[in-house]
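Chemist: Sharing a model that was predicted from the sequence below.
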Amino acid sequence: MNRELMPMTIGKLTSLQTLPFFDVGEDKGHKIEELRSLSKLRAELMIYNLEQVKGKKDAEKANISRKLNIHELGFHWVKIGSPSAAEDTTSINHEDVLEGLKPHGNLKGLKLQNLEGKSFASWMMSSRDV
């Protein structure tokens, strides 16, 4: 599937089970919340252009934790460059967004690309009961 052909308002396809990738955009119909109602997604999902997501609250709108049949996730940011200051807003955005994208506890694989934060999300650092 060509990324330029991503349908607008894909969130209306509530019975959709396969969506190998989603490109986040700034325009209505391409924002992260389009993933909210896609609870039947299965297998893998790669989410690109996460720099377009403004923070944790926006990221939470995707309801990633409720997509129980997703086993492989990929979170991808466009590499903007090295932080020029200790309080770089890109780093803050990355960490905040990652925090809001918490998946369910039975995830089998996670890929992070171009994450420029200074720490991982708290959900990545907590141990699960075995």
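Modeler: Good, I have the coordinates. This is a predicted model, so every value here is computed, not measured.
Chemist: all contacts plus neighbour counts: C-alpha atoms, from now on.
Modeler: Fine.
Chemist: Could you list the buried residues of the lengthiest helix in the chain?
Modeler: The longest helix of the chain (DSSP state H) is helix 89-100. Going by neighbour count (16 or more other Cα atoms under 10 Å), the buried part of helix 89-100 is T90, S91, I92, N93, H94, E95, D96, V97, L98, E99, G100.
Chemist: Check those residues against E44 and report the nearest one.
Modeler: Distance ranking of these against E44, using Cα to Cα, places L98 first at 17.4 Å.
Chemist: Flag every buried residue along the next helix or strand after the longest helix of the chain.
Modeler: Per DSSP states H and E, the first helix or strand lying C-terminal to helix 89-100 is strand 109-113. For strand 109-113, the neighbour count (16+ other Cα under 10 Å) marks no residue as buried.
Chemist: Give the next helix or strand downstream of strand 109-113.
Modeler: Following strand 109-113 in sequence, per DSSP H and E, is helix 122-125.
Chemist: putting a second one here so we can go through both:
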Amino acid sequence: MSSKKRKWLDEYVQYGFTCKEERDGSQRPQCMICNAKLSNSSRAPAKLKEHFLKLHGDGKYKNTTLAEFKVKRARFDEKATLPVLGFVPIDKPILTASYEVAYLIAKQGKPHTIGETLVKPAALKMASIMLGKSC
């Protein structure tokens, strides 16, 4: 006898949940606030609401609107690309420069903190001299 498989409903977003597809093809609810993955049997609206109220109902998410949860869900969507989510695309020169500096630090066998204590201040100083602005 197989267990009842609930289908994902968009109304579950109002409780702060999105649907995550597992490798075996099953769908599991995932809390967009604490990233907890619940079992398929927990997909009942009463259980989703209970999770939300018990863990997040008295905090900053108490008065979150459905529209705000829908925006949050877009960030969890597997099909969303990094630029859509506000991340810098790889082809940006500033990101390439950052990777190059990190690579040089790693090649020298230096701790990554040298980038924060030496490289960053030096780069800021060079930029302020070259651009004539105080950074």
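Modeler: Thanks, I have the structure now. Note that the structure is predicted; figures quoted are calculated from it, not measured.
Chemist: How alike are these chains, TM-score-wise?
Modeler: With the length set by TM-score structural alignment, normalised by the length of the first structure, the two chains reach a TM-score of 0.24; 57 aligned residues with a Cα RMSD of 5.0 Å.
Chemist: sorry, back to before: want to try JSON lines for the buried residues of helix 89-100 of the first structure, with distance to G74 of the first structure as columns?
Modeler: Below are the buried residues of helix 89-100 of the first structure laid out as JSON lines (distance: Cα to Cα, whole Å):
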{"residue": "T90", "distance to G74 of the first structure": "19"}
{"residue": "S91", "distance to G74 of the first structure": "18"}
{"residue": "I92", "distance to G74 of the first structure": "19"}
{"residue": "N93", "distance to G74 of the first structure": "17"}
{"residue": "H94", "distance to G74 of the first structure": "14"}
{"residue": "E95", "distance to G74 of the first structure": "15"}
{"residue": "D96", "distance to G74 of the first structure": "16"}
{"residue": "V97", "distance to G74 of the first structure": "13"}
{"residue": "L98", "distance to G74 of the first structure": "11"}
{"residue": "E99", "distance to G74 of the first structure": "14"}
{"residue": "G100", "distance to G74 of the first structure": "14"}
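Chemist: now, which of these sits nearest M125 of the first structure?
Modeler: Distances from M125 of the first structure to these, taken by Cα to Cα, are shortest for E99, at 11.1 Å.
Chemist: my guess is P29 of the second structure is in a helix, correct?
Modeler: No. Looking at P29 of the second structure with DSSP: H, G, I helix; E, B strand; the rest coil, it is strand, so not inside a helix.
Chemist: State the distance from it to A46 of the second structure.
Modeler: For P29 of the second structure, the distance to A46 of the second structure (Cα to Cα, to the nearest Å) stands at 13 Å.
Chemist: With A127 of the second structure instead?
Modeler: In terms of Cα to Cα, A127 of the second structure sits 57 Å off from A46 of the second structure.
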